[in-house]
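J.: Build me a structure from this.
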Amino acid sequence: MVKSGGKSGKSKGGKAGTGGSREMHVRVKTARGRTISSARWLERQLNDPYVQAAKRDGFRSRAAYKLQEIDDKYHFLKPGARVVDLGAAPGGWCQIAVPRVKAQEGRGQVIGIDLQEMESIAGTTLLQLDFMEEGADEKLKELLGGEADVVLSDMAASSTGHRKTDHMKIMALCEAAAWFARDVLAEGGVFCAKVLQGGTERELLEDLKRDFTVVRHVKPKASRADSAEVYVLATGFRGRRGEEANGGEETD
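T.: Prediction:
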C-alpha cells in the first residue's frame, strides 16, 4: 500500500482536448520479432490523438479522457466524494478523480487498487493487490473506513484473442465490481464500470436496475470507435437490501 504525496501530473482535472497542432502520421513497418498485428497496434498507438494528448497533459494513460468525458456530462465526482478505483493502473482515472473530489485538500478520498505496481499520485491511496484475490475487498473497506460515494472499474483481463472468451472474462470482473459496489456504496452512490457489448451483459444490467435509480450505457469519444468497449453508469444507489436491511429477509 502506498499513501501518495508526490506530484500527480500536469493536469488539474479540467477538460482536456485532443486539438491543437496538426500531428504527422507515423507508419510502423514490420521488423524482426514484430508481427503484423503488433506493428498495427504500435502504429495505432503512435497516431492516436488521445495518446498524444495524454503525454502533453501529463496523464498516465489515454483512459483518463474517458472518465473525464463521462464525469463532464454526468457530474458524479463531486468535492468531498469518497472514490474507489478498481483496476487503477497506471493511474489515469485517479488523476482525474483527485482534483475533482478535492482529495489533496483533505475533503474527498481516492483509493486505487491494481495487481500492478503504480507510482504514487498525490491525494491517492494506492494498493497493489489483485481485486479478485480473497480478502481484497475487506482491505479496501478498511482503507475506506466507511461508505464510498463512487466505485469505478476499468478492470480488464489479458486478451486471449478469442472474442467470446475475452467478453466472458471482462464481464466476470464487472460483476465482481458490481457486487463490491453494492456492499460499500452509500445511498445515492454511483457505479461506473467497463463492459464489452456482446449479449451477456443484459443480466448484469437488470440486476443493477433493481439497485440503482438510473442505469445507462456510455460510449465516450476517447473509446475507440471500432472497440466493443462501453461503460455502464449506474446512479442513485437505493441502499443495501436483504439481511442487513431486513433482518435476514430478502426483498423482492
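J.: use CA for all of it now, contacts and neighbours both
T.: OK.
J.: now for the biggest helix by length in the chain, which elements pack on it?
T.: When the chain is parsed with DSSP state H, its longest helix is helix 163-184. Here helix 163-184 touches strand 148-153, strand 185-196, helix 201-211, going by 3 or more C-alpha pairs under 8 Å, 6 or more residues apart in numbering; DSSP states H and E.
J.: right, so of the ones you listed, which gets closest to Leu42?
T.: For Leu42, the closest of the helices and strands packed on helix 163-184 is strand 185-196, at 22.5 Å, according to C-alpha to C-alpha.
J.: please give me the structure for this one as well, since I'd like to look at both together:
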Amino acid sequence: MSRKGGSGGRSGRGGLHERVKTARRRTASSTRWLQRQLNDPYVRRAQAEGYRSRAAYKLIELDEKFGFLKKSRAVVDLGITPGGWSQVVRKANPRARVAGIDLLACEPIEGVAILEMDFMDDTAPAALIDALGSAPDLVISDMAANTVGHPQTDHLRTIALAETAADFAVQNLLPGGAFVAKVFAGGADRTLLTLLKRHFTTVKHAKPPASRKGSPELYVIAQGFKGRSDAAEAAEAEESAR
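T.: Predicted structure coming up:
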C-alpha cells in the first residue's frame, strides 16, 4: 500500500521543458519517468507549496467538486505514505484529528497518528480507531496494489483493497460520513457498488485533473453514510452466504 495529491493557481508550465541526461546505467524507462517528473507542473506545485507528493492535488480537486473535507473532524487515511493526503486534510481543517496507516514508513505530520503496519492485518481496524480516539466521519484511501502490467489483474487487486477499505468505512463511520477511495478503469465492481449504494445516499466516480491522463485510476466518492442497522447487517450476511 503505497501512496502517493486542485487545479487553479499557477501551473508552473511557462513553456518550460527540461531534458534528462541519460546516465550510463539508467534504463530508458527510468529516464522517461524522471523526465516526466521534472516537467510535471503538479510536481513543481507540490514542491513550492510544501506537499510531499503531487497526489495531494487529487484530493484537493476531489474536495473542490464534492466538498467533504471542511466538515470532517475525525479522518482515517488508508495508505498514508508519503503523507500528501493527510497534509491536505490538516490544511483544510487544522482541528481535524487524523490517523493513517501504511506498510511503508511515513515521516511525522503534526496532528496525525501514523501506524506502520498492514491494513489487511486483522488488528489494524481496531488500532486505527484507537489511534484516532473516536469513530471517523471520513475515510480516505489512495491504496493501490503494486501493478503487474496486466490491466485486468491490476484492476481486480486494487478493487479488492477498495472493497476492504469500504467495509472498514461501513463498519466504523459516523452517520453522515463520507468515503473516498481509488479504483481502476472500469469503475468499482458490482460488489463494491452494491455495498456503497446500500449505505450511502450518493455514490459517484471522478477522475481529478491531477490524475495523469494515461493512468487508469478513478476515485469513488460515497457521501451521506446512512448508518448501520440490524436489517442491513442481516441483508449483508444473507448476500455473503449465497
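J.: Just give the TM-score of the two.
T.: Once superposed, the chains reach a TM-score of 0.88 (TM-score structural alignment, normalised by the length of structure 2), with 232 aligned residues with a C-alpha RMSD of 2.2 Å.
J.: re earlier: pull up the aligned stretch in structure 2 for the longest helix of structure 1.
T.: Aligned by TM-score structural alignment, helix 163-184 of structure 1 corresponds to residues 151-172 of structure 2.
J.: Would you mind getting the average deviation of the matching stretch from structure 1?
T.: Once the two are superposed, stretch 151-172 of structure 2 sits an average of 0.9 Å from its aligned residues in structure 1 (mean C-alpha distance after the TM-score superposition for structure 1).
J.: distance between that stretch and the chain's centre?
T.: Between the centre of stretch 151-172 of structure 2 and the centre of its host chain there is 11 Å, according to C-alpha atoms, centre = their mean, to the nearest Å.
J.: Repeat that for stretch 67-77 of structure 1.
T.: Centroid separation for stretch 67-77 of structure 1 versus its chain: 12 Å, with C-alpha atoms, centre = their mean.
J.: In structure 2, point out the residues matching that stretch.
T.: So stretch 67-77 of structure 1 sits over residues 59-69 in structure 2, by TM-score structural alignment.
J.: Show me which residues of that stretch are buried.
T.: Judged by neighbour count using 16 or more other C-alpha atoms under 10 Å, the buried positions of stretch 59-69 of structure 2 are Leu59, Ile60, Glu61, Leu62, Asp63, Phe68, Leu69.
J.: And the last one, how far from Pro209 of structure 2?
T.: Same thing as Leu69 of structure 2. From Leu69 of structure 2 across to Pro209 of structure 2, the span is 18 Å (C-alpha to C-alpha, to the nearest Å).
J.: Alignment lookup: Met120 of structure 2 to structure 1.
T.: By TM-score structural alignment, Met120 of structure 2 lines up with Met132 in structure 1.
J.: Can you tell me the closest non-neighbouring residue to Lys71 of structure 2?
T.: If the residues on either side of it in the chain are set aside, Lys71 of structure 2 comes closest to Asn93, at 7.9 Å by C-alpha to C-alpha, 6 or more residues apart in numbering.
J.: make that Lys169 of structure 1, sorry
T.: Leaving out its chain neighbours, the residue that sits closest to Lys169 of structure 1 by C-alpha to C-alpha, 6+ apart is Ala157, at 6.3 Å.
J.: In this structure the one you found contacts His167, no?
T.: No - in this structure, Ala157 of structure 1 is not within contact of His167 by C-alpha atoms under 8 Å, at 9.3 Å.
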